[in-house]
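# Predicted coordinates and the sequence they were generated for:
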Amino acid sequence: MQSIFYDRANDVDHAIELARQPGAKFIGGGTNLLDLYKSGIEKPLRLVDVSRLPLAAIEETADGGLRIGAMATNTAAANHPLVRRRYRLLSEALLNGASTQLRNMATVGGNLLQRTRCHYFTDPAFEHCNKRDPGSGCDAIDGHNRIHAILGASPDCIATHPSDMAVALAALDAVVHLRGPDGARQVPLLDFHRLPEDRPQDDTVIRPGELVTAVELPPSRWGEHAHYLKVRDRASYAFALVSVAAALELDGDTVRDARIVLGGVAHKPWRAYAAEDVLRGQALHSDVLARAAAAAVQGARPCRDNAFKVELARRAVVRAIRNAANPPQTAAPTGANVIPIVPAASNPGDQA
């Protein structure tokens, strides 16, 4: 049995110093890391507990934006008055993630760093996974790939990123704050996660020993007309087959600006720039929505079992935009903006 050491960090600098130890991993809520550790996917030699660091504050910034500490729980972020009032897109996305119990434990920083839920990655019984064992191959490509990527994949990996929160943050132009051995830096959320290319084992651009300290949101232009739509197999506790974060800036019936970001379709939140271009300067007529939806999935390369995701994504984009243009008066509770669908077949090793 492999020994594992546990250290509790006193402050951020102490945490970074402890992380210099070989095999060290930060642990906050532990909702992802501990699962992977128990199944033998993650093999840390030392756990650096950052859960008691003073990084849980949610505060307005001087310019009217919002800074969310990395240790803020998903529940605290979703229910914060400023988030619900100014960043409804984020609140909706968080409330559609996991379960209440998990949201009470999971942190904002940990949510960004969660690993993919590809069953060929999370189950060591499957031998070939480039993300788990670089150079071994990808069993998902010729396997059961119903849940996998249709955009941005590579011959080395077709997994998708599981976070709902990250999709909303990408639409809101969020910035990730990091501290590490080389000091502090900021990375736009859209650049934080990376496509697999030939290094699928690297999910993000985070450097060894770096700690996520906060996520910062600029002043919101999308507080009034925004919607997060999640399409999944069950009405709760399931990852997205396709999700859409849609945010609109309207001038009467005309779209002045838009943000369209898809989840469940790529290795990272997928911003649909071409769809946004279609919408700008247009009224939201059916033909405009159809063209925007088609643009959102241009270049899609589905696998044998997930070709349905292309049409599903088109329809989800249309519905999300319509809902953003005419949102309810308050942020929707969990499940109110979820479309469950009946799975075509049971997935080997599928996990919620």
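That came through, no problem. Numbers count the residues shown, from 1 in each chain.

# okay, CA-based contacts and neighbour counts for the rest of this
OK.

# any idea how far the closest residue to residue 283 other than its chain neighbours is from residue 248?
In this structure, residue 283 finds its nearest non-sequential neighbour in residue 254, 4.4 Å apart by Cα to Cα, 6 or more residues apart in numbering. For residue 254, the distance to residue 248 equals 10 Å [Cα to Cα, to the nearest Å].

# quick one: contacts for residue 47?
Residue 47 makes contact with 4-7, 24-27, according to Cα atoms under 8 Å, 6 or more residues apart in numbering.

# can we see that at 7 Å?
The contact partners of residue 47, by Cα atoms under 7 Å, 6 or more residues apart in numbering, come to 5-7, 24-27.

# same thing with residue 174?
Contacts of residue 174 (Cα under 7 Å, 6+ apart): 188-189, 215-218.

# so where do the helices sit in the chain?
Taking DSSP state H as the test, the helices found in the chain are 12-18, 33-38, 74-79, 81-86, 88-95, 100-105, 108-113, 119-122, 139-142, 165-171, 189-192, 273-279, 286-296, 308-325.

# here comes the other one, which I'd like you to weigh against the first:
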Amino acid sequence: MIEFSYARAEDTPAAIRLSSAAAHPKYLGGGTNLVDLMRETVEQPDALVDVTGLSSAIEARDDGSLLIGAAAKNTAVAADRAVRTRFPMLSRALLAGASGQIRNMATVGGNILQRTRCSYFYDDASRCNKRAPGAGCDAIDGFNRYHAILGASPACVATHPSDMCVALAALDAIVHLEGLNGQRTMKLVDFHRLPGGRPDVETELETHELITAIELPALRFAARSTYRKVRDRASYAFALVSVAAALDLDADGKVRDVRLAMGGVAHKPWRAWKAESALRGQQATPGNFRAAAEAELAEASGLRDNMFKIELARRVIEAVLSELAGEFA
């Protein structure tokens, strides 16, 4: 049995103080991922600092931006009127994730920090560099249908499981952080790390640092956005490939601007910078959408069981962008 202390933080300074008093602490939000990991002894904290009492406010600002407290529940964010009207891709991504019961418990901060669902990571009889650095990676030659096609390394081919984070990556979200060294902000696209040789180091969080809020900058054309998730079953399954997209066309049907991110394909939410660049200034046609997808996936590399993901990703990108372009007709 894992022995640990438990304390509920009244505010952010108290949370940081309680965390810094322990050797191996963890912040506890909804617990929908952390508790599972503790059951499997993947995580073995000596202290849990409950941060569910911190800010859960959703502030819609006059300039079109949004500030979401890290303790906000996924259900509340998905249902919020400002989220649904200004950033519908985020609402749809949240509703595509997990079950209603889990969304009622899961917090925004915890969603960002959830760890991979790779079965080898959860199985302590398997070699996993993320769980035990230097052990090896059984997924590379094992069953790897759900694993990465972009940004992987010889040390790890796991994927990030979040739907919400794919939308946040597309929306240029900013993570607000507070720790022993004070407050700072960071773009979400820079917050998660690719595996390299240290897949156990998953984010840029400093020791005892806490996510306090997520900021969505104003983006006028994000009101015309969507999220599509392709998975093996319709309920409670992680993405094989998902796409978050927003599209802005001019009067001549050319792409004025675009935001595009993918999930289920990499160790982190994957912002499709190359596809975006290839699309700007081009006619909004299926052929150009597919060419942009091919540019993004030019360096994709499949494993034995997931080669299909490369073509699947191309098709989903093309389909989602075509759907959004159709709304302009």
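Yep, that arrived. Please read these numbers as outputs of a predicted model, since none were measured by experiment.

# need the contacts of residue 174 of the first structure in a markdown table with distance to residue 317 of the first structure and neighbour count, can you?
Below are the contacts of residue 174 of the first structure laid out as a markdown table (distance: Cα to Cα, whole Å; neighbours: other Cα atoms under 10 Å):
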| residue | distance to residue 317 of the first structure | neighbour count |
| --- | --- | --- |
| 188 | 23 | 16 |
| 189 | 21 | 24 |
| 215 | 26 | 24 |
| 216 | 26 | 24 |
| 217 | 23 | 22 |
| 218 | 24 | 16 |
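
# can you put the residues you listed in TSV and add distance to residue 17 of the first structure?
As requested, these are arranged in TSV below (distance: Cα to Cα, whole Å):
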residue	distance to residue 17 of the first structure
188	25
189	25
215	22
216	25
217	28
218	31
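
# Closest one to residue 177 of the first structure out of these, please.
The closest of these to residue 177 of the first structure turns out to be residue 215 (Cα to Cα; 5.9 Å).

# isn't that closest one right next to residue 71, touching?
No: with contacts counted by Cα atoms under 7 Å, residue 215 of the first structure stays clear of residue 71, the gap being 10.3 Å.

# Tell me how many other residues crowd residue 153 of the second structure.
17 (other Cα atoms under 10 Å).

# Excluding covalently adjacent residues, which one is nearest to it?
In space, residue 153 of the second structure is closest to residue 196, 5.5 Å off (Cα to Cα, 6+ apart).

# Can you report how many residues lie near the equivalent of the one you found over in the first structure?
With TM-score structural alignment as the criterion, the equivalent of residue 196 of the second structure in the first structure is residue 197. Per other Cα under 10 Å, the neighbour tally for residue 197 of the first structure reads 16.

# quick one: residue 197 of the first structure and residue 105 of the first structure, what's the gap?
As judged by Cα to Cα, residue 197 of the first structure and residue 105 of the first structure stand 32 Å apart.

# Count the residues that sit near the spatially closest residue to residue 29 of the second structure that is not a sequence neighbour.
Closest residue to residue 29 of the second structure apart from its sequence neighbours, by Cα to Cα, 6+ apart: residue 52 at 5.2 Å. Residues near residue 52 of the second structure, counting by other Cα under 10 Å, number 24.
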